[in-house]
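A.B. asks: Fold the following for me, if possible:
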Amino acid sequence: MKKTFILISAIFSFLVLTTEKSFAQTDQGNFMVGSSIANLNFDDSNTSISFSPTLGYFVIDNLAIGLTPTISHSSTESLIPGQKYKTTTWGIGPFARYYIGDGTVKPLVHAGYSYLSSKSKDDTSNGVIETKSNYSNVKLGAGVAYFINDHVSVDGIVNYNLLFSEGNDSQGSVGISFGFQIFLD
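C.D. replies: Sure thing, here's the model as predicted:
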């Protein structure tokens, strides 16, 4: 996790130091295409990553609505040799994002909903157990977009996620995502 943070910090610092002042492309009628990465964890016994591309359209100045497909994977090795737990999740849902102000740095607020399907595989000493589940995710977030130039931004967002499924308790969590957007007019 420390290496990932250092890498992201180095890339962001490079971008800040090597770009000139630019103007955002968040005008009505423009499109945005991008991606974000969250839940990034790589260590000796655990691996997890979540990848979410975005496709949005600015319905008014600074307000984009669109779709976000999501795919995530996690893998955990048990302390007992040969036992592993793997989960793959995929889904899709709408989002809305509002950029505040003008200039190269814009605060933003983000809201989204996703319908998710998950498949888990648990390798145990008693055999393999596979489970499938469907659930919903409501995401509310706030962050900042740094516009590298007229058409590209680097985004950092703090999100509150609420996962729920029929018959089960809901589960809330706070997370951080980093990504980029390309703005097309």
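A.B. asks: from here on, contacts and neighbour counts on C-alpha atoms
C.D. replies: OK.
A.B. asks: Next up, the contacts around G91.
C.D. replies: Contacts for G91 (CA atoms under 8 Å, 6 or more residues apart in numbering) come out as 69-71, 114-117.
A.B. asks: again with G141
C.D. replies: G141 makes contact with 109-111, 157-160, according to CA under 8 Å, 6+ apart.
A.B. asks: Report the distance from stretch 157-169 to the chain centre.
C.D. replies: Counting by CA atoms, centre = their mean, to the nearest Å, stretch 157-169 is centred 14 Å from the centre of its parent chain.
A.B. asks: another one to check against the first:
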Amino acid sequence: MKKVLFAALMTIAVQGVFAQVNKGQWLVGGSAGFESHKRGEVKATQFTFSPNAGYFFIDKLAGGLRVDLTSLKYKGEDASSEFLISPFVRYYFLEAAQKVNVFADASYGFGSVKDGGESASQNGFAISAGPAIFLTPNTALELAVQYRSMGGDAYADDNLNTFGFKVGFQIHLGGGKK
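C.D. replies: Next comes the predicted model:
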């Protein structure tokens, strides 16, 4: 009986190991990011929380939707908030069942900035990359470097280009191929 139970547990464990970045998987999670930049002579700090959900259309390539909720504080001014909805694509470079994988992520979003009771539209793109450290076969801690370029009515004729860091957590769900 112990051998049968052990064999059943091993079968389940092995199937889970190969279920990280395969076609048919779901990706659910999010990240928190920090950026610091200077616009003109004024320094700013920015914190972003970004929940996301995606689907692996082919092995190692997922696409989905992300929502960016941002608090932006310019030195000496009140904080403003940003809201952005972004379709994204994400590619994992290594094969499934790796303890550490490397990913690249790109998104383009539309939203608004609220500052002092006034609202203005914005749009922009973001590119990030870094390691995904699989804590279990289906959960990953992510560290990434990000480049963002924002424009639209909120930024007049100047785009806001920033570099930042993100820490994220993703859960890989679903059957996927075995």
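A.B. asks: Once they're superposed, tell me the TM-score.
C.D. replies: Aligned and superposed, the two chains score 0.75 in TM-score terms (TM-score structural alignment, normalised by the length of structure 2); 147 aligned residues with a CA RMSD of 2.0 Å.
A.B. asks: any chance of the contacts of G141 of structure 1 in CSV, with neighbour count too?
C.D. replies: Below are those laid out as CSV (neighbours: other CA atoms under 10 Å):
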residue, neighbour count
V109, 18
H110, 20
A111, 18
I157, 22
V158, 17
N159, 20
Y160, 16
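A.B. asks: one step back: out of the contacts of G91 of structure 1, which are buried?
C.D. replies: Listed as buried from the contacts of G91 of structure 1 are 69-71, 114-117; burial here means 16 or more other CA atoms under 10 Å.
A.B. asks: want to throw those into a markdown table with secondary structure and distance to G172 of structure 1?
C.D. replies: Below are the buried ones among the contacts of G91 of structure 1 laid out as a markdown table (DSSP: H, G, I helix; E, B strand; the rest coil; distance: CA to CA, whole Å):
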| residue | secondary structure | distance to G172 of structure 1 |
| --- | --- | --- |
| P69 | strand | 20 |
| T70 | strand | 18 |
| I71 | strand | 19 |
| S114 | strand | 14 |
| Y115 | strand | 16 |
| L116 | strand | 15 |
| S117 | strand | 18 |
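A.B. asks: Dump those to TSV, plus distance to N62 of structure 1.
C.D. replies: Supplementary listing: the buried ones among the contacts of G91 of structure 1 in TSV, determined by distance: CA to CA, whole Å:
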residue	distance to N62 of structure 1
P69	22
T70	24
I71	27
S114	22
Y115	26
L116	28
S117	31
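A.B. asks: Go through those residues and name the one nearest F183 of structure 1.
C.D. replies: Proximity of these to F183 of structure 1 (CA to CA) peaks at P69, which lies at 18.3 Å.
A.B. asks: To which residue of structure 2 is that closest one aligned?
C.D. replies: Alignment note (TM-score structural alignment): P69 of structure 1 maps to V67 of structure 2.
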